[in-house]
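Chemist: Fold the following.
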Amino acid sequence: MSKPLIGVFALQGNVREHLAMLEQVGVQAQPVRRPSELEQVDALVLPGGESTTMEKLARTFELFEPLQKRIVDGMPVFGTCAGMILLANEITGGIAGQATLGGLDVTVRRNAFGRQVDSFEVDLAFEAFETPYHGVFIRAPWVERVGPDVEVLSTVSSGPATGRIVAVRHDQLLATSFHPEMTGDARLHGYFAELVRGL
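Modeler: Prediction:
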């Protein structure tokens, strides 16, 4: 797949920023708001936002079940912040009845790093990258449990959250606690694009 078409869930979140990053790494990108648009894409980005609102909007626009089916069928998905929560098989700290799309064998704690005022930035080490990646954390989750087939890509290495897991991969699913679209650093979008091209 030389130039895949990657969609960005466009009902909430930093849609424009993700689209720009994907185009920067040489893939076609388009917003996805309805099932017919989801059918066209080879892969999808679930951006940050508010996970419960994103779930409700996905149901309202009849995207929730089609998204679940595409994930089960092997579509690559990159979830960032709220997108990580939506991909998780299990969440803690959610609201009563909160559902996820699932597929990613992890337990994620919602709003683990605190409220908006507790937002922070930190450099993160990734084995795939020669230099650190600057992570922007805004009401971010963290991963509390990973399944046996889940690869931990990055953990926080300083401060009170040292050791917390903030980036994971499980087969064709990639997720980060932070907002890579806000850094100007397209390496993670490039990593995801290579994952998609390799399938």
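
Chemist: C-alpha only now, for contacts and for neighbours.
Modeler: Fine.

Chemist: Please verify my assumption that residue 177 contacts residue 84.
Modeler: Yes: Residue 177 lies in contact with residue 84 (CA atoms under 8 Å); the separation is 6.5 Å.

Chemist: Counting neighbours, which bits of stretch 68-79 end up buried?
Modeler: The neighbour-count check on stretch 68-79 (16 or more other CA atoms under 10 Å) flags 68, 70, 71, 75, 76, 77, 78, 79 as buried.

Chemist: With secondary structure and distance to residue 132 added, can I get the residues you listed in CSV?
Modeler: Formatted as CSV, these follow (DSSP: H, G, I helix; E, B strand; the rest coil; distance: CA to CA, whole Å):
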residue, secondary structure, distance to residue 132
68, helix, 33
70, helix, 33
71, helix, 30
75, coil, 28
76, coil, 25
77, strand, 23
78, strand, 20
79, strand, 20
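
Chemist: which one of the residues you listed is nearest residue 166?
Modeler: Relative to residue 166, the closest of the buried residues of stretch 68-79 is residue 79; by CA to CA it sits at 11.6 Å.

Chemist: Can you name the residues that contact the closest one?
Modeler: Shown in contact with residue 79 (CA atoms under 8 Å, 6 or more residues apart in numbering): 45, 46, 47, 48, 85, 86, 87, 173, 174, 175, 176.

Chemist: let's see this one next to it:
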Amino acid sequence: MTTLRSESLDAGPAQAGPRVGVLALQGDFREHARVLASLGATVSLVRRPAELDEVDGLVIPGGESSVMDKLARAYGLQHPLRDAIAAGLPVYGTCAGLIMLADTLRDAIAGQESLGGLDVVVRRNAFGSQNQSFETDLEVPALGDAPVHAVFIRGPVVESVGPDATPLASLADGRVVAVEQGNLLGTSFHPEITGEHRFHEYFLGKVRARAGRTAA
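Modeler: Next up, the predicted model:
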């Protein structure tokens, strides 16, 4: 198995923003890291349990959820991630990250597990193959009046939302594609690749709020 190296992607020595990790086992973690750094966060790539202990929030990127699951277990991260989520760590999952955060999965491969935390049922690859990717504008009242331009690449869909979770955005046909629950946030789409930073800003608000409570 290839050895993974830790990297720090903070914005420089004067940086004083929240400490946010990006799970860097597989997927488009560098795109998230760039967005977070541009918004003032001190960003690190998380591949080991000790690195998870050093952050105030975590992003789980898009990619292949079944591969992320296998690598999380192989590198001893699955249980520390579950414990951190249960303890209230703010976590934002996009696409595969949403799958990883769902309590219940549909169309998972044999043996695939999620981390859980979001009281939702998520169907993997709900929009078909990669050549069926699409873009659309979404109304997201929590982020203001301007619509969010969203890119879906083999994205999952939230098939049902439990009483503990709250839908944030839906397609025109009513299918839920963004959801939150306390410190957890999940989207079926990829704001990190469109220049749309409002979901990351919304997530950083959760990180700062929890960091402030912890410090107090």
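
Chemist: What's the TM-score once they're superposed?
Modeler: Once the chains are overlaid, their TM-score stands at 0.95 when taken by TM-score structural alignment, normalised by the length of structure 1; 194 aligned residues with a CA RMSD of 1.0 Å.

Chemist: Need the max-distance pair from the contacts of residue 79 of structure 1.
Modeler: 48 and 173 (15.7 Å).

Chemist: ok so, going back, now rank the contacts of residue 79 of structure 1 by neighbours and give me the top one.
Modeler: Within these, neighbour counts (other CA atoms under 10 Å) peak at residue 85, which reaches 37 neighbours.

Chemist: measure the residue positioned nearest the centre of structure 1 to residue 86 of structure 1 for me?
Modeler: Central residue of structure 1 (CA atoms, centre = their mean): residue 79, 1.2 Å from the mean position. For residue 79 of structure 1, the distance to residue 86 of structure 1 (CA to CA, to the nearest Å) stands at 8 Å.

Chemist: just to revisit the earlier point, and for residue 177 and residue 84 of structure 1, which residues touch both?
Modeler: With CA under 8 Å, 6+ apart, residue 177 of structure 1 and residue 84 have common neighbours residue 141.

Chemist: The two - which one has more neighbours?
Modeler: Ranked by neighbour count (other CA under 10 Å), residue 177 of structure 1 and residue 84 place residue 84 first, with 34 against 31.

Chemist: ok now do the counterpart of the more buried one in structure 2, which residues does it touch?
Modeler: Aligned by TM-score structural alignment, residue 84 of structure 1 pairs with residue 98 of structure 2. When contacts are counted by CA under 8 Å, 6+ apart, residue 98 of structure 2 touches 60, 92, 156, 186, 187, 188.

Chemist: For the last one, give its distance to residue 125 of structure 2.
Modeler: Relative to residue 125 of structure 2, residue 188 of structure 2 is positioned 10 Å away (CA to CA).

Chemist: returning to that earlier point: surely the match of residue 84 of structure 1 is in a strand?
Modeler: No: Residue 98 of structure 2 is assigned helix when assessed by DSSP: H, G, I helix; E, B strand; the rest coil, not a strand.

Chemist: Residue 127 of structure 2 reaches residue 151, doesn't it?
Modeler: No: judged on CA under 8 Å, residue 127 of structure 2 makes no contact with residue 151 at a distance of 11.6 Å.

Chemist: Now for the two: what residues contact both?
Modeler: Counting by CA under 8 Å, 6+ apart, the common neighbours of residue 127 of structure 2 and residue 151 are residue 133.

Chemist: What's the match for residue 72 of structure 2 in structure 1?
Modeler: Under TM-score structural alignment, residue 72 of structure 2 pairs with residue 58 in structure 1.
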